[in-house]
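> Sequence first, predicted model second:
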Amino acid sequence: MKKKLGLVYGGKSAEHEVSLSTARAVTQAVNFDAYEVMPIYISSEGEWRTGTPITKPAETIEELRFESNGGSEPDSIAQFLQLDRKPDVILPLLHGTNGEDGTVQGLFEVMNIPYAGNGVLASSAGMDKVVMKQLFAQVGLAQVPYIHFIRSEWEKDEARLLDAAEQTLEYPVFVKPANLGSSVGISKADTREALKQAIAFALKFDRKIIIEQGVTAREVEMGVLGNDEPACSVPGEIKPVAAFYDYEAKYQDGNTELVIPAHVPDDVATHMKDMAYRAFKVLDCAGLVRADFFVTENDEVLINEVNTMPGFTPTSMFPLLWQHTGVSYPELIGKLIELALARHAEKQQIQYTMD
């Protein structure tokens, strides 16, 4: 008997379109003989809408939007999740806020529905770049210097914060929203005026921002897959034509070169695997993570961040890393579902009474 697989995608996020692309890619690889695929679309306004089960690969992302093509909206999310069509397992394909940050994961936990990927803590800590870096520091992971602040602090005393940035860091620096992915809202700044503009831009996307020291280094990434005993993929290097790997480089211009496996010494690759594993553990991750590193010309390894719901189309780095490690895209989807069911089964052993 087929399992009911819920695909949750879209979302009230700046990465709404990225999520739709991911969902389309998954429909083109999922095993329809094993799963009844239930589309669960969250509009950019945050409305949950469902459609009829998907029985074949989606040719366009427009097929997956349900505002005006016969989709239905339940009276509440809870009502939807208690229907007879309640999924046996959910594959969250949400990127960014209101989906990758632990909010939706919390809902699935409360409703006791198995779901793939990271839980509430790992998702929220991994989304907040400041919290993530503070946890990395606790386990001694090397990283670039940074400062951070919130919007109200900037509005109150921007001159002091600019001075603090220039005293702590050297140009160039990178300014990022603390709680967003896919390189949305990120700018490189080489002067004080450019820094002010970059901060104003980043604050459009989040109330908290982080300013990081720029570093001359290669950008190398590694995939992590598993629950309690995760495995690491081969490393892969990003070589963008742009000044840095921004949103356009990731999803639009098509000029970024991905070198898989990356040409790094064996001891560097081993060190990266150890750091990726430690990052996975300190955030209490599950399912999947993409760990991003800087590798300097002296082969020093600095961890940049982890992504708890990385880009997941067949041409995204995470699936490509595993493809070169021996796990195909369809197999990767199946493994994530198996990991979700295994983790959920383990949670059922937890006792909630004193009897």
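Alright, I've got the coordinates.
> From now on I want contacts and neighbour counts done on CA atoms only, so please keep to that.
Noted.
> how close does Met38 sit to Gln79?
Look at Met38 and Gln79: by C-alpha to C-alpha, to the nearest Å, they are 16 Å apart.
> I meant Glu338, not that one.
For Glu338, the distance to Gln79 - C-alpha to C-alpha - is 26 Å.
> ok, so what distance separates Ile113 from Leu91?
Counting by C-alpha to C-alpha, the gap from Ile113 to Leu91 is 11 Å.
> More neighbours: the two, which one.
Leu91 (21 against 18; other C-alpha atoms under 10 Å).
> Show me how far the strand or helix carrying the more buried one is from its chain's centre.
Leu91 belongs to strand 89-92 when assigned by DSSP states H and E. Strand 89-92 has its C-alpha centroid displaced from the chain centroid by 15 Å (C-alpha atoms, centre = their mean, to the nearest Å).
> re the thing from before, pick out whichever of Met38 and Gln79 has more residues nearby.
Taking neighbours as other C-alpha under 10 Å, Met38 and Gln79 compare with Met38 leading, 21 against 10.
> list the contacts for Val301?
Ala142, Val268, His271, Met272, Phe293, Phe294, Val295 (C-alpha atoms under 8 Å, 6 or more residues apart in numbering).
> if we go to 7 Å?
Applying C-alpha atoms under 7 Å, 6 or more residues apart in numbering to Val301 gives the contacts Phe293, Phe294, Val295.
> here comes the other one, which I'd like you to weigh against the first:
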Amino acid sequence: MKYKKIAVVMGGPSSEAEISRKTAEAVINALQSKNYEVNAIELNPQTIVDDVKKSQCDIVFNAVHGKYGEDGVLQAVMQMINMPCTGSDVLASALTMNKAASKRIFLSAGISTPKTMFFKKIDDEKFDIKQQIMDGFDLPVVVKSVDQGSSIGVFTAKTEQELAEGINEAFKYSQEIIVEEFIKGRELTVAVYGNKEKRPMSIIEIVAENGVYDYHNKYTKGCSHHIIPAPLSEKLTREIQKLSVEACEITNCTGVARVDLMLSEDDIPYVLEINTVPGMTETSLVPDVARHDGIEFADLCEMMLEMVEK
């Protein structure tokens, strides 16, 4: 046992705080079943350093989704007090949390990703954002705020009116948005684990009851189905797993990360984004695929601790 006393940090001011607490609850129960001493800490930005120190923990298990947990802030604070923390480091977390930054990295590295346009809120004073999108894309398109997770701030626009509404809504969540071409096809995800040597787990195909894998369908039991392994040819399976590992290598993700992709109708895979703090609830993808690959949930949580270097 590399670490004995664990502080599971959760919640905070993020729009994903509720899901974060569900992840933390599952992780705490799992680690306690492995005889770890576990403390739960609600993320309060003003007191987090004192709270972690008071817990006298050996390591922080980062269960914070979204703001502060996935953007590198918690990792930076823990680094300053020499406290080990699960997951990717500051830079990798910041890059992958910001969809605009990670998209630019993918494009520059030749990682297959949907065609994208980038806009800042101040651009609306200089030109007609909606018209630029209409000039550059055929509808439908996908409008995304750059720094949210769990499908929050993501809108599919099939008409000009929906596009205008999607732009306005996405800007409510962040000062920058991206607009992607709509890839019609199959929704896939690949969990990648490891530090220097990264390995993919089996590919999951996600099928939502109403065809949209949104916040509700992600976290409501029975509203989406995970097909493991995704029914793909051996060649295509290898190609998608290789692409997922390459995406994690170019962004330097460590620990366990989840790569979300679309597979077009002509079997071209496209990386959408990387999640460095993937959900660990009973309906979450990573625990599901790990179980299929022979890794029970408690062992997965322990793996995530063991991958953190002292």
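Good, I have the coordinates. Just so it is clear, the structure is predicted and the values come from calculations on it, not from any experiment.
> quick revisit: out of the contacts of Val301 of the first structure, which is nearest to Lys347 of the first structure?
Nearest to Lys347 of the first structure among the contacts of Val301 of the first structure, counting by C-alpha to C-alpha, is Phe293 at 32.2 Å.
> Count the neighbours of the closest one for me.
26.
> got it, and Lys34 of the second structure?
Around Lys34 of the second structure there are 14 residues (other C-alpha under 10 Å).
> out of everything not next to it in sequence, what's closest to it?
Excluding the flanking residues, the one nearest Lys34 of the second structure by C-alpha to C-alpha, 6 or more residues apart in numbering is Ala298, at 7.0 Å.
> what residue of the first structure takes the place of the one you found?
Aligned by TM-score structural alignment, Ala298 of the second structure pairs with Pro330 of the first structure.
> Against Ser88 of the second structure, how distant is Ala63 of the second structure?
Separation of Ala63 of the second structure from Ser88 of the second structure (C-alpha to C-alpha): 12 Å.
> Between the two, tell me which one has more neighbours.
Each of Ala63 of the second structure and Ser88 has its neighbours counted (other C-alpha under 10 Å); Ala63 has more, 30 against 26.
> Please pull up the equivalent of that one in the first structure.
By TM-score structural alignment, Ala63 of the second structure lines up with Leu93.
> Its match is in contact with Leu20, isn't it?
No. Contact criterion C-alpha atoms under 7 Å: Leu93 of the first structure and Leu20 do not qualify, at 8.2 Å.
> intersection of neighbour lists for these two?
With contacts defined as C-alpha under 7 Å, 6+ apart, the residues adjacent to both Leu93 of the first structure and Leu20 are Tyr9.
> quick one, what contacts the most centrally placed residue in the first structure?
By C-alpha atoms, centre = their mean, the mean C-alpha position of the first structure lies nearest to Met309, the distance being 2.9 Å. Taking C-alpha under 7 Å, 6+ apart, we find Met309 of the first structure in contact with His95, Glu100, Val289.
> And Ala249 of the first structure, by the same measure?
Pro240, Ala242, Asn255, Thr256.
> May I ask you to confirm that the residue nearest to Lys34 of the second structure belongs to a helix?
Yes. Under DSSP: H, G, I helix; E, B strand; the rest coil, Ala298 of the second structure sits within a helix.
> coming back round to it: a markdown table please, covering the contacts of Ala249 of the first structure and showing distance to Gly46 of the first structure.
Formatted as a markdown table, the contacts of Ala249 of the first structure follow (distance: C-alpha to C-alpha, whole Å):
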| residue | distance to Gly46 of the first structure |
| --- | --- |
| Pro240 | 33 |
| Ala242 | 33 |
| Asn255 | 33 |
| Thr256 | 32 |
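> in a strand, that's where Ile177 of the second structure is, yeah?
Yes. Counting by three-state DSSP, Ile177 of the second structure is found in a strand.
> what's the burial count for whatever residue of the second structure lines up with Tyr146 of the first structure?
Structural correspondence for Tyr146 of the first structure with respect to the second structure (TM-score structural alignment): Thr116. Using other C-alpha under 10 Å, Thr116 of the second structure has 20 neighbouring residues.
> related to what we said a few turns ago, could you pick out which of the contacts of Met309 of the first structure are located in helices?
Members of the contacts of Met309 of the first structure lying in helices (criterion: DSSP state H): none.
> Of these, which are still contacts in the second structure?
Of the contacts of Met309 of the first structure, the contacts whose aligned counterparts also meet in the second structure (both residues aligned by TM-score structural alignment, their matches' C-alpha atoms under 7 Å) are His95, Glu100, Val289.
> Quick check: nearest residue in space to Pro230 of the first structure, chain neighbours excluded?
Val224 is the one closest to Pro230 of the first structure (C-alpha to C-alpha, 6+ apart), at 6.3 Å.
> quick one: contacts for the one you found?
Pro230, Ala231, Cys232, Ser233, Leu288, Val289, Arg290.
> So it: helix, strand or coil?
Following three-state DSSP, the label given to Val224 of the first structure is strand.
> cool, and Met303 of the second structure?
With three-state DSSP as the criterion, Met303 of the second structure reads helix.
> That one - how many residues pack around it?
Using other C-alpha under 10 Å: Met303 of the second structure sits among 17 other residues.
> Please work out how many residues are found near Val73 of the second structure.
Val73 of the second structure: 18 neighbours (other C-alpha under 10 Å).
> what's stretch 253-260 of the first structure in contact with?
Pro235, Gly236, Glu237, Ile238, Lys239, Pro240, Val241, Ala249, Leu321.
> residue in the second structure matching the third one?
Taking TM-score structural alignment as the criterion, the aligned counterpart of Glu237 of the first structure in the second structure is Glu205.
> how near is its match to Leu232 of the second structure?
From Glu205 of the second structure over to Leu232 of the second structure the distance is 10 Å, taken as C-alpha to C-alpha.
> neighbour-wise, which of these two wins?
Neighbour count, other C-alpha under 10 Å: between Glu205 of the second structure and Leu232, Glu205 has more, with 23 against 13.
> Show the contacting residues for the more buried one.
By C-alpha under 7 Å, 6+ apart, Glu205 of the second structure lies in contact with Glu187, Leu188, Thr189, His226, Ile227, Ile228, Ala230.
> Swap in 10 Å and give it another go.
186-190, 225-232, 261-263, 285 (C-alpha atoms under 10 Å, 6 or more residues apart in numbering).
> Would you state the strands of the stretch 201-350 of the first structure in chain order?
For the stretch 201-350 of the first structure, the strands defined by DSSP state E, counting those that start in this stretch occupy 208-213, 218-226, 231-239, 257-259, 287-295, 301-307.
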